[in-house]
Every structure is written in structure tokens, then in C-alpha cells.
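[1] can you look at this prediction? I've put the sequence above it.
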Amino acid sequence: MTSSTHTNYGFVTLVSIVAAVGGLLFGYDTSVISGAIGFMQTKFHLNSAMQGWVVSCLLIGAIIGAALAGFLSDRFGRKKMLIISGLLFTIGSIISALSPTINLFVIARIIGGIGIGISSTLVPLYIAEIAPSKNRGRLVSLNQLAVVIGISAIYFVNKAIVNAGDQSWDVNYSWRWMLGCGLIPGLLFVFLLLLVPESPRWLEKQGFDEKAFKLLEKINGTDQAKKELADIKNSIQKEASGSIRLLFKPGFRIALIIGVVLAILQQVTGINAIMYYAPEIFKKVGAGTNASLTETIIVGLVNFLFTLVSLWLIDKVGRKTLLIIGSAVMTISLAVVGFEFSSAHPNGTLVLFFILLFVAAFAVSFGPIVWLVIAEIFPTNIRGRATAIASVALWLADFVVSQFFPILLGKTGPATTFFIFAILSLFAFIFSATVVRETKGKSLEEIETEWSTH
């Protein structure tokens, strides 16, 4: 018998790690294109607009996947939909690597993107629904750590593949290997998901009381499981209709605004422009191909290290405080990069330093916390669909940035581009300080009750 007060951290952490492998796919697939796009541009003679489309077509799939994920996961379960996301990612990786034409490549990337959209929406939600309140921030943020590991790993994979042959090899084959290697984490994710349970909150919503209780008991012990199950039942009964109209009630309307606005701000403050186009940015300050790829690897390592810092701080300092500090540092960093690019001879070392500072600040704040807050703030009955709304907003913003960044960079130059990102980061600072509410240490049902009483 499980102790009446014991929290089974080993079990919860293991389940969270398995789910977070979905983040690895997310990081891998969104960043693999950074190493491939230059060679694909030569291979398929892509102009700036087409180059932006090749990078951002994945995000069309992600928008579709995120839009479907909420409704389908509320109906069929978080676990089943995560398995489907892994299969779609795997299929997309294989077809994109073998594509003889740019049109088939785009279709393959959209298929993989649907998988990414589903997993990016459901992994944080699934972990939030299974994690104990006091560790929920850290456990949900394992997803962001996995995203960053995927981003960092692909920089090393790209560099190794590029070094395996000459320029002709790179243009014809290296990008295919970069994309095809996604098969490995995709299949790993599907296999590992077969070993984890369904979300206890979803089980209870479907009427599987005994299964939900046994899982909660395994996580937190008998006494806490009884209390938590009672809270979940009460929450479900209070909002029995499960209608999306619930989000437009006075209290939950603020939750929806916070979720959607934070999701958009995570993207439009410039992180993915830097991640997708880092080699091209560093070439603007005179770095050669190898040097720019090396500096891109440094960006990935900083992202990884400061995501670890965020895992340590998130349940201690709180969500709101980290968002405020992070967005302040992001604003300053982007402004300095903009000023450097506006000078006749930008200092490459200074540009690298402040881009790294921006990435560090983002990794501690907006990187993990936005996904966490989106997974925490919505009511149990419609959490899947509500999370999907915020995720669709996030992916739409990501699409706009990745589609138009190369055009903006080409027409207005890097200085104006980074000043725009700095202004958006300033807005993120103001929004975090004035609108976002703290959710540290509260159960999902307590958070829901707070919204319903405002």
C-alpha cells in the first residue's frame, strides 16, 4: 500500500520525462531547418519568400495540429493523441528526407508539423495534470528542457553531417540526412508512450473513478489522492457542460487573455527568428559558414544551460517574477543588438554576447513559463480545447515571424528588425508586470476556483 502522505517523485518524474520526449521532437524539427535551409536554397534555387515558406510551412502543420489537439484529446485522451503525434512526426521526417521536389518536401513538413502541434499542446498539459502542485513548474518545464536539448543536439548533428562531405555533398545529400535523423527520436517517443498511464484528470472526467484514484494514489499517497479526487470531481461537476463558452465568463476571460497574449509574446519577441536564422545573422557581422555554425552551437548551449537554471528557480521564485525579470533583460539585449547593427561596423563579439544574453533571459522566463502557464490556468472540463486556443495563437505568431523575418531582414536590415523585437519585449515586460497572476504552489483546482471567483 502506498503511504498516506508519500509523494512518488520517481514515478512522476519518469512519466514526465517520457512525455517530455515530445519536446525533443519539437526542438529537433523546428531547428533542423537552420542547418538545411542554406543548402536547400542552392539545390532548389529559392528566393527570399520561398526560403521563408520552406522554413515556416512546418508551422502551418503545427497550427492544424494544435487546433485539433484540444478537442481530440478531450475526447480520446492525452496519451492516444501523443502517440499519434509521434507517428506523424516520424512519417514527416522520412518523406521530407526523401523528397525529390520542393512541393513534396513542403507537404512532408506540414505532416510532421501536425505532429509537433499536437505534442507541443498536449505534453505540458499532460504533465501538469499528473504532477504534484509543489513540483508542477519544474516537471512541466522538463518539456522545455527537452525542446532545448533537441535544438542543441541538431546543431551538433548538422555540423557533423556538413563535415562529412564537400560542397556538392552538402547541397545534394547533407540536408536529407539532417531531416531523416528525426526518425530516431520519433520512434523512441511512440515506444516510450506505450509505457505511461493516461492523465488522472482525463480518466475522472470520463468516469473512470477507480483508475483515476489508483493513479493519484500512486503519485501522492492515499490521503492526498482522496482529497485531490474530490477536488477534481467538484471542479468537473461545477462546470458540467464543458462548453468553451466557459472561457468567456468574467474570471476565465482574463485567463484566456493571459494564455493567448503570453503565447503570442513568446514568439514575436524574436527567439525563433534567432534559432531558425542564427547562421545567417552571424554572417551579417562577418562570420564565415563554419564560424557562424559554431556560434550557433554556442547559442544552443546557452539556451540549454539557462533552461536548467529555470528548472531550479521556477517553483521557488515563481512564474510572474521570472517573466518580469526575463522580459526586462530581453528588451535591453535586443536594443543593444539593434544599435550595433545600425552602426557602420557592428562589433561581432558584442552582437554575439547580447544575443546570448537574450537567449539566456528567454530560457529562464518566456521559454518554459509560457507553456507552463497555458497548461495551468484553464478549467479541467475544457483544458484541452482552451490550451489548444493558446497554442494555435502561439504557432500563428511563430508562422508570421518565420515567414516574414528573412523578408524584413532583407528589406529593412537587421537594426530595424531587432528594434521591433525590442519594442515587443518591452510590451511583454509591461504585460507580465500588470496582468499575469502567480500560480506557484497551487493545485489546478485551486487556480480554477480563483478564476471563477473573480
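    Yes, it's here.
[2] hey, let's count contacts and neighbours off CA atoms from now on
    Noted.
[3] which strands or helices does the strand or helix carrying Glu340 pack on?
    Secondary structure from DSSP states H and E places Glu340 in helix 319-342. Counting contacts by 3 or more Cα pairs under 8 Å, 6 or more residues apart in numbering; DSSP states H and E, helix 319-342 is packed against helix 348-364, helix 366-376, helix 383-434.
[4] rerun at 7 Å
    Under the contact definition 3 or more Cα pairs under 7 Å, 6 or more residues apart in numbering; DSSP states H and E, helix 319-342 sits against helix 348-364, helix 383-434.
[5] could you give the angle of it to helix 383-434?
    If you take axes from the mean of the first three to the mean of the last three Cα atoms, to 10 degrees, helix 319-342 sits at 70 degrees to helix 383-434.
[6] now what about helix 319-342, what contacts it?
    Helix 319-342 is contacted by residues 346-347, 351, 354-355, 357-358, 361-362, 364-366, 369, 414-416, 418-419, 421-422, 425-426, 428-429, 432-433, 436-440 when judged by Cα atoms under 7 Å, 6 or more residues apart in numbering.
[7] got a list of contacts for stretch 297-315?
    By Cα under 7 Å, 6+ apart, the list of residues contacting stretch 297-315 from outside reads 134-135, 137-138, 141, 145, 148-149, 151-152, 155, 356, 359-360, 363-364, 440.
[8] now these: which count as buried?
    Among the contacts of stretch 297-315, those buried by neighbour count (16 or more other Cα atoms under 10 Å) are 135, 137-138, 141, 145, 148-149, 151-152, 155, 356, 359-360, 363-364, 440.
[9] take a look at this one as well, against the first:
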Amino acid sequence: MVSLRQAAIYGMVFTSATLIGYDSGYLNGVLGSPDFIRRYGVTDREDGTMYLAPRTKSLFTSLLVIGTLIGSMLAMFKSDRIGRKGSFFLAAILYAIGASLQTAAPPPGVFILGRIFTGLALGLISIVSPSYLVESSTGTSRGRLVALYSQPLTGGNVIACGISLGTKHLAGANSWRITIAFQLILVLAVFLGALFAPESPVLLLQRTNPSAARHSLSILRNLPASSAAIDQALQEIQTSISERDSLGHPHLAEIFHGTDLRRTLLGTAMGFMTIATGITFWFGYGTTFFKAAGVQNAYLVSLILALVNAIFTGRSVDACLLWGGGIMGITQIVVAVIHTVSPDTAADHNSLIVCTVVFIAAYAATWGTVGWVTMTEPYSTRLRIHQTTITMVVYWLSTWAVGFVTPYIVDATAADLGVYISYVWFGMVVLSLAWAYVFVPELSGLSTPEIDLLFEDQVPAWKSVAWKRSLGSISIDGQELQKPVTEGSVSRGSIEKGKVDV
């Protein structure tokens, strides 16, 4: 049974993930608020209407990434020093400052500063939160908890779109301030959860503090500190640390050598490709884009997209990038062609809504799910934190690039591409599909040693499915063990299926 303290701890981790998802959706609705446009917009010289200039939307959206990059690097180099617990406290404080600055409706420069503070917190959270989840869970619960972690990521976006829809008719600044200020409630939950959370037992053992590590595990596992299960868990962690330390302290340069180079390039390229498909555009600018395209109830459409994203995320552990990408590409070319043939018609608007919903569903079930796995799963145990950090840096830079450039491409006051941007997303999806076929190997169902072996054998991505089948399996006393992959290799013949103890 889960104790109240355990519930608070895991609530802190999942609320941190909710903050990441909330951030991807709340500014979408805020930018569409008439009061927000009145405060930060400019006047059209021809008809006297107010609008947000592309430069304003670009800066408000994209400069968050300055903070996320600094926060990610801070997590890599300083999280061991200040601890996972300290990192959560720091992230909560930084996020609260950022949300407060934005809620206060200050001059544009201060609003941007608030976004940067928020980014600092998100950078910390995106590295520390999943690491703490893995380090504090058991072998049997780890996979389930990591799988659940993706749900609050999408759920946060749903909450943001729902609040934006509910507040859009409020008078004055409440139509957007409430959406921003709601983050303070989530931040408070993270801060309070950190009060109850013990330090990571892995980090405590690294600091040669076994008594504190034992106490931490006792809280996290809800077991007596003197139990045999705690003794075994401590021994497993200590063995893992000893094996890693025997190779010396890992250095950042190692991720660019040997088989780790391919792993690093795979994860970082996936970080770029997941954004290049256009997903950030639909969640970052969807509301204002749909309004400009003449779609009624733009806020409701954005909420529907967020719900579809949440529902379809993680629906299949065997999701195929190629099938999903194919559907995504078809939806974008259909939207672009119909708009070209019949612009500003009911068919044009309806196809935009329907195809975008299908696009989001296909993305969530395939690229959204497999993408995050590919950005974390291929890495070696020794260099995982370094490779994950570099991957997240690329991911956030890609997010910044799309967020910065899009307003200048789409807005009527700039390049005025409008719905024709679907041609761009179609081209990027095709590029992503070609890359996935050539470079993304099949990793689902493989244990960590098997993943290591796949990269050591330099198996091409398009041959990885056949290679996976060649592993085969035999059953001994009800336990499934791997057959030798090739003759004359002891290590290959002794690879375990999953984590079976022999």
C-alpha cells in the first residue's frame, strides 16, 4: 500500500511533469486574449485594429529556451552537488518567480524575464524529475512509473487549454492572468512535495552516506529500514555505483566516441525531428493561428487537440514511426491542397480542423511516444545523464527555432504564409520519415545489455528488426533466456532477457 508520504513524493514528480506540459499550452491561449493583445500589441495603420506583432509573439514564446538551456546545463553539472531534493526546491522557487512576473502584466522586457525564469525551472525539472523517478523506484515499479510520466506531460497541456477556454470571456486581464497564475498552484504542490521527499538513495550512496541512503529507501519503499529488502536494494545500488566508478569519472567528450557517438546522434536527431514535424506550432500558436484562418471557437479546437494528444499518448508500446509519420504527412498535404484549391471556405476550415486532430493523434501515438523513448533509451548507463542533457539541449534549441521563426512566416503582417505552412510541415515530415527508416533501430522489448550489443555490433537500423528476431529465446524452469547471438561469444550467449536472475 502506498503511504501518504509516498503519494506526496510521486505527486511532486508527476506535478513537475504537468508543469512542463502546462507551459507548452498556456501561452497559446494567452496570446489570443483581446486584453493581452491590447496591452502588448500594436495598431494596424489601415483599419485601426490591435494585433501582436510577429516580433512580440516570437520573443514571448521563444526566449523561454534561454532559461531551459541554462537550467539543463545546471542540472547536469550541479544537480549532484545540490541534490535532487535541492533541485526541486530551486526549480519551484525559480518557477514561482517567473510565473509571478508574467502574471503582474509588466512591461514586455519584464514579461520576457519572467519567461526566462520559468525556463530555468523547466530545464532543471526536465533532467532531475525523471532521474529522481528512476533512482527512487523499485525494479518492478520503474517501468510502470516511467510510462505514467508521459501522461502528466500531456495532461498539463489539457489543463492549460481548458483554463484558457473557461476564462476567455472574462473581463480585462483576468481573461489571461488566471491562466498564468494557475501555475503557482502547481509550483506549490512541487514545493510541498519536496518537503516530504528524501534525497535520492543513489546520490546518498555516492556521497558515502549509507545510513541516510537506508533511511531514504525506507521512506520510498514504505518498508522498515532494517528489512532484508532494503539491504538487497542498497547492495544493488552500491554494486552499480562501484561498476561505474571502476571506469573513472565520466567526461562529456566520451559521448562523441565509439558506439556512444551513434547513440548520442540518434537521441539528439530525434530531439530535433520530433519538433521539426510541426507539433510545437500547433500547441504554441494553434489558438491564434486558427483564429487568423477563420476557424470558429479556436479555443475549443485547441482544447480538443490537447485532449487528443493526451488520450493517444502511449497507447501502443509497439508504435511505428513510419506508419505514424505517413499519416501525419498525408494530413498536412491534404490541408495544404484543399486550402490552395478552395481557400477560406467551409471545406477549407473543416479540413484544417479534422486533419489537425488526426495529425495530433498520429503524432501522440507514434512520434510523441517513441520520440521520448528514443531520446532516453539508447544511452549507455555510464553516460546517460550527459547524453540526456545534450539531447534536451538540442530539443529545446529546436523548440526555440520553431517558436522564433514561425510568426515571421505565418502572420499576415509578415510573410503571410498562413495555412500554406502545411506544405512546410509536410516536407519536414517526409524528411523525418526518411531519417527514421535509415537511422532509428527497433529497440522495444530489448534489455539494456541487448541494446548495448546492438550498437556494439553496428546493426543498421533497417536490419534491426531481423537482428532482434535472431536473438531468439529458450525457456529453462519457466524462465526465458537468450540464445547465443553468434557463436564464440560468451557475453552474447549469457545476455539475459529483461532482468531475469539466473
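    Sure, I can see it. Keep in mind the model is a prediction, meaning the values are calculated, not measured.
[10] tell me the buried residues within the contacts of helix 319-342 of the first structure.
    With burial judged by 16+ other Cα under 10 Å, the buried subset of the contacts of helix 319-342 of the first structure is 346, 351, 354-355, 357-358, 361-362, 364-366, 369, 414-416, 418-419, 421-422, 425-426, 428-429, 432-433, 436-437, 439-440.
[11] in the second structure, what stretch matches stretch 327-339 of the first structure?
    Per TM-score structural alignment, the counterpart of stretch 327-339 of the first structure in the second structure is residues 325-337.
[12] quick check: buried residues in that stretch?
    Buried positions in stretch 325-337 of the second structure, judged by neighbour count with 16+ other Cα under 10 Å: 325-337.
[13] do the same with stretch 303-311 of the second structure
    Within stretch 303-311 of the second structure, the residues scored as buried using 16+ other Cα under 10 Å are 303-311.
[14] show me what contacts Phe191 of the second structure?
    Contacts here follow Cα under 7 Å, 6+ apart; on that basis Phe191 of the second structure touches 89, 92.
[15] what residue of the first structure matches up with Leu195 of the second structure?
    The equivalent of Leu195 of the second structure in the first structure is Leu194 (alignment by TM-score structural alignment).
[16] with Thr288 of the second structure instead?
    Per TM-score structural alignment, the equivalent position to Thr288 of the second structure in the first structure is Glu280.
[17] host element of that match?
    In the assignment (DSSP H and E), Glu280 of the first structure maps to helix 271-283.
[18] centre of the chain to that helix, how far?
    Helix 271-283 of the first structure sits 17 Å away from the centroid of its parent chain (Cα atoms, centre = their mean, to the nearest Å).
[19] now what about that helix, what contacts it?
    Applying Cα under 7 Å, 6+ apart, the contact partners of helix 271-283 of the first structure are 31, 33-34, 292-293, 296, 401-402, 405.
[20] and that helix, how far from the second structure on average?
    On superposition with the second structure, the mean distance recorded for helix 271-283 of the first structure (mean Cα distance after the TM-score superposition for the first structure) is 1.4 Å.
[21] these two touch, right, Cys154 of the second structure and Asp23?
    One correction, residue 154 of the second structure is Thr, not Cys. No - contact criterion Cα atoms under 7 Å: Thr154 of the second structure and Asp23 do not qualify, at 10.6 Å.
[22] and for Ala67 of the first structure, the neighbour number?
    Residue crowding around Ala67 of the first structure was assessed by other Cα atoms under 10 Å; the count is 26.
[23] from Ile219 of the first structure, how far off is it?
    From Ala67 of the first structure over to Ile219 of the first structure the distance is 30 Å, taken as Cα to Cα, to the nearest Å.
[24] same check on Gly52 of the first structure?
    45 Å.
[25] now Gly77 of the first structure
    Shown here: Gly77 of the first structure relative to Ile219 of the first structure, a distance of 19 Å by Cα to Cα.
[26] and if you look at Ile84 of the first structure?
    Remark: distance between Ile84 of the first structure and Ile219 of the first structure (Cα to Cα) = 26 Å.
[27] and Gly115 of the first structure, by the same measure?
    Distance, Gly115 of the first structure to Ile219 of the first structure, by Cα to Cα: 29 Å.
[28] can I get the contacts of helix 271-283 of the first structure in JSON lines with distance to Gln167 of the first structure?
    Formatted as JSON lines, those follow (distance: Cα to Cα, whole Å):
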{"residue": "Ser31", "distance to Gln167 of the first structure": "21"}
{"residue": "Ile33", "distance to Gln167 of the first structure": "18"}
{"residue": "Ser34", "distance to Gln167 of the first structure": "17"}
{"residue": "Ser292", "distance to Gln167 of the first structure": "16"}
{"residue": "Leu293", "distance to Gln167 of the first structure": "15"}
{"residue": "Thr296", "distance to Gln167 of the first structure": "20"}
{"residue": "Val401", "distance to Gln167 of the first structure": "30"}
{"residue": "Ser402", "distance to Gln167 of the first structure": "26"}
{"residue": "Phe405", "distance to Gln167 of the first structure": "26"}
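[29] which one of those sits closest to Lys249 of the first structure?
    Among the contacts of helix 271-283 of the first structure, Val401 lies closest to Lys249 of the first structure (Cα to Cα), at 31.6 Å.
[30] do I have it right that that closest one meets Val268?
    Yes - with contact defined as Cα under 7 Å, Val401 of the first structure reaches Val268; the gap is 6.5 Å.
[31] returning to that earlier point: so which of the buried residues of stretch 325-337 of the second structure is the closest to His169 of the second structure?
    Of all those, His169 of the second structure sits closest to Val335, with 30.0 Å by Cα to Cα.
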